[in-house]
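Engineer: Build me a model from this:
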Amino acid sequence: MNVMFLGTGAGIPAKARNVTSIALQLLEERKAIWLFDCGEATQHQILHTSIKPRKIEKIFITHLHGDHIYGLPGLISSRSFQGGEDLLTIYGPEGLEEFIRTSLSISQSRLTYPIEFVVVEEGTVFEDDQFQVIAKKLEHGIDSYGYRVIEKDLPGALLVNKLKALSIKPGPIYQRLKAGEKVKLEDGTILDGNDFLGPKQKGRVVAVLGDTRYTDNSIELCKEADLLIHEATLSEADEQLAYDYFHSTTKQAALIAKRSNAKQLILTHISSRYQTEEDVATLKEEAQAIFPHSSIASDFMQIEIPKHRD
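Structural biologist: The predicted structure is shown next:
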């Protein structure tokens, strides 16, 4: 599991930062990639990475401002020419489906794969045996959501030494026991796989927030997150401006990380007014003064999220 930032700017593209898109790469976990937002030229950004559009399984949109959705029609269309055949599910606020279907219809685009839309409301928007995704509404003038991606706890390690002590040799039986199955031996003995597994491995949590003012909902979404991705459009000196435009400052994002007891904070959606290395260093210092484990995202930056260790 790792995160790649495909765009880290705010509002409009800049020379150093494209507009927002974040890829959560779950290649080991489910051989798939989930996108969070898809600003203009996201597919161009992908060309500079190893990401294969056909591997994109889900796209989660935080809100319907252009810098978060204008890349969708192009990416969706191009996916057909890049081997896309599997279902693509797109999650987002009311109106997203109309925007995409209208764009595809007027451009007479034809897809080689099925597409499904899920209108996001507060609560669980996706769940299977591996992951759960919870959405909560933020404060941005229009409907804007944050997403909490929860990896479900993984089975514990197979206690091989315990099996060897019973003279059980490696083979298919190990795989069945690892899956928690009950296995009947030739002598009639029944082994329960759960008796031969170590403690469960705690799953990881990633929180991705859309554009927002400071809000307590953010703290709930980010509680104990292994990685928190939060917008920081403006510096703490521009707190009133951030409030007026429904955005957050570096200080406010850091306070969310601190109060939610997140492990790591990555700040993104950086205004184009901060272009020099000194500007970025100042933003980082502002956040680290409150939450030391803070970093500023840059385009194509990757963050590995390691598995929990006992």
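Engineer: From now on I want contacts and neighbour counts done on CA atoms only, so please keep to that.
Structural biologist: Noted.
Engineer: Quick one: the strands in the stretch 101-250 of the chain, in order.
Structural biologist: For the stretch 101-250 of the chain, strands defined by DSSP state E, counting those that start in this stretch occupy the ranges 115-119, 123-127, 131-137, 145-151, 182-184, 190-192, 205-209, 227-231.
Engineer: tell me which residues in the second one are buried?
Structural biologist: Buried residues in strand 123-127, counting neighbours by 16 or more other C-alpha atoms under 10 Å, are found at residue 125.
Engineer: which outside residues touch that strand?
Structural biologist: Defining contact as C-alpha atoms under 8 Å, 6 or more residues apart in numbering, one finds that strand 123-127 is touched by 118, 132, 133, 134, 135, 136.
Engineer: okay, the angle between it and strand 131-137?
Structural biologist: Angle, strand 123-127 to strand 131-137, by axes from the mean of the first three to the mean of the last three C-alpha atoms, to 10 degrees: 150 degrees.
Engineer: For the comparison step, fold the sequence that follows:
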Amino acid sequence: MELYFMGTNAGVPSLERNVTSLALRLFDERRTFWLFDCGEATQHQILRSPLKLSKLEYIFITHLHGDHLFGLPGLISSRAYQGGNTPLTLFGPPGLKKFIMTALEISESRISYSLEVVEHEGGILFEDESFCVESALLDHRIDSFGYRITEKDQPGKLDIEMLARHGIKPGPMYGKLKRGESINLPDGSLLHSTDVLGISKPGRIVTILGDTRPCEAAVQLAQDADVLVHESTFLHELAETAYTYHHSTTKQAAEAAKRAGAKQLFLTHFSSRYKYNDQLQQLEREAREVFPQSDLAREHVMYPILRHG
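Structural biologist: Sure, this is the predicted structure:
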């Protein structure tokens, strides 16, 4: 599981940074990736990345401001040309479906794969045997949501040598033991999964927030997260400006991470006023004064999500 940022600028792109888009790469877990927000030119950023549109499974939109979704129509239309023929599901606030369908209809775009748009107002959006995704409303000028992705605990490794001694070969019996079930051995005795399974691996938690002022929902979504991605549009000297425009400062993002007990914080959504590297480093330094495990999100860098359990 890794994070890959394809846009870290707020509002408009610059020569150095694109507008908001972030991929959660799940190659080892399910051989796909999920996209969070899709600002203009996101499909161009994907072409410059190790990601493939054919592997895109879900898109989660935080809110309906243009710098977070203007890249959707082009990406959806182009996906099939890059081998993307599997179903694609979009999650986002009410109004997302109208935006997508209007753009595709007026442009007479033809989609050759199954496309589903799920509008929501928070709560649990998706759950299977491996992951659960839930959402909550933040504090922004329009409805803006944060997403909490919880990986379920993974069973430990099977003791292959012990199974071989019992005459158990790879197959359905392995699956039963991994699921925590017991099996009957050839001699009629019972073999419990706890006898042959190692220590389970704790699942990881990733929280990705949309644009927001400081709010309790952000802290709750980030509770004990291994990684928190939080907007930090301004240095804290512009806290009043941040409040006026319904955004957060670096210090406020760090305070949210600290309150939530998160393990790592990635800062993103930087104002275009911060053009140079030394200005961005100032954002990082300010956050680290409150929460030392703070890092600037850099575009086209693969960040592994570590297990902290």
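Engineer: And the strands of the stretch 101-250 of the first structure: which comes nearest residue 254 of the first structure?
Structural biologist: For the strands of the stretch 101-250 of the first structure, the distance to residue 254 of the first structure is smallest for strand 227-231, at 8.8 Å, taking C-alpha to C-alpha.
Engineer: What is the mean deviation of the closest one from its aligned residues in the second structure?
Structural biologist: Superposing on the second structure places strand 227-231 of the first structure at an average distance of 0.4 Å from its equivalents, by mean C-alpha distance after the TM-score superposition for the first structure.
Engineer: helices or strands next to that strand in the packing?
Structural biologist: Packing contacts for strand 227-231 of the first structure, counted by 3 or more C-alpha pairs under 8 Å, 6 or more residues apart in numbering; DSSP states H and E, involve strand 205-209, helix 250-260, strand 265-268.
Engineer: Hmm, residue 32 of the first structure is touching residue 52, no?
Structural biologist: No - in this structure, residue 32 of the first structure is not within contact of residue 52 by C-alpha atoms under 8 Å, at 9.5 Å.
Engineer: ok, the two, which is more surrounded?
Structural biologist: Using other C-alpha atoms under 10 Å as the criterion, residue 32 of the first structure and residue 52 rank with residue 32 on top: 18 against 15.
Engineer: State the distance from that one to residue 59 of the first structure.
Structural biologist: Distance, residue 32 of the first structure to residue 59 of the first structure, using C-alpha to C-alpha, to the nearest Å: 11 Å.
Engineer: do the same with residue 150 of the first structure
Structural biologist: In this view, residue 150 of the first structure and residue 59 of the first structure are 16 Å apart by C-alpha to C-alpha.
Engineer: Those two: which is more packed in?
Structural biologist: Comparing residue 150 of the first structure with residue 59 by other C-alpha under 10 Å, the one with more neighbours is residue 59, at 23 against 18.
Engineer: which strands and helices sit next to the helix or strand hosting that one?
Structural biologist: Here residue 59 of the first structure sits within strand 56-60, counting by DSSP states H and E. Applying 3+ C-alpha pairs under 8 Å, 6+ apart, one finds that strand 56-60 of the first structure makes contact with strand 32-36, strand 88-92.
Engineer: for the helix or strand just after it, packing partners?
Structural biologist: The first helix or strand that comes after strand 56-60 of the first structure along the chain, using DSSP H and E, is helix 66-69. Where contact means 3+ C-alpha pairs under 8 Å, 6+ apart, helix 66-69 of the first structure is not packed against any helix or strand.
Engineer: Tell me the buried residues in helix 66-69 of the first structure?
Structural biologist: Counting neighbours by 16+ other C-alpha under 10 Å, one finds that the buried residues in helix 66-69 of the first structure are 67, 68, 69.
Engineer: and those residues as TSV, adding distance to residue 123 of the first structure?
Structural biologist: Listed next are the buried residues of helix 66-69 of the first structure as TSV, based on distance: C-alpha to C-alpha, whole Å:
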residue	distance to residue 123 of the first structure
67	25
68	22
69	22
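Engineer: quick one: the nearest residue to residue 192 of the second structure once chain neighbours are set aside from residue 9 of the second structure, how far?
Structural biologist: Nearest residue to residue 192 of the second structure in three dimensions, chain neighbours excluded: residue 182, at 4.4 Å (C-alpha to C-alpha, 6 or more residues apart in numbering). Distance of residue 182 of the second structure to residue 9 of the second structure, computed by C-alpha to C-alpha: 53 Å.
Engineer: So between the two, which is more surrounded?
Structural biologist: Using other C-alpha under 10 Å as the criterion, residue 182 of the second structure and residue 9 rank with residue 9 on top: 27 against 16.
Engineer: who touches that one in this structure?
Structural biologist: Residues in contact with residue 9 of the second structure, defined by C-alpha under 8 Å, 6+ apart, are 17, 18, 19, 20, 268, 269, 270, 271, 272.
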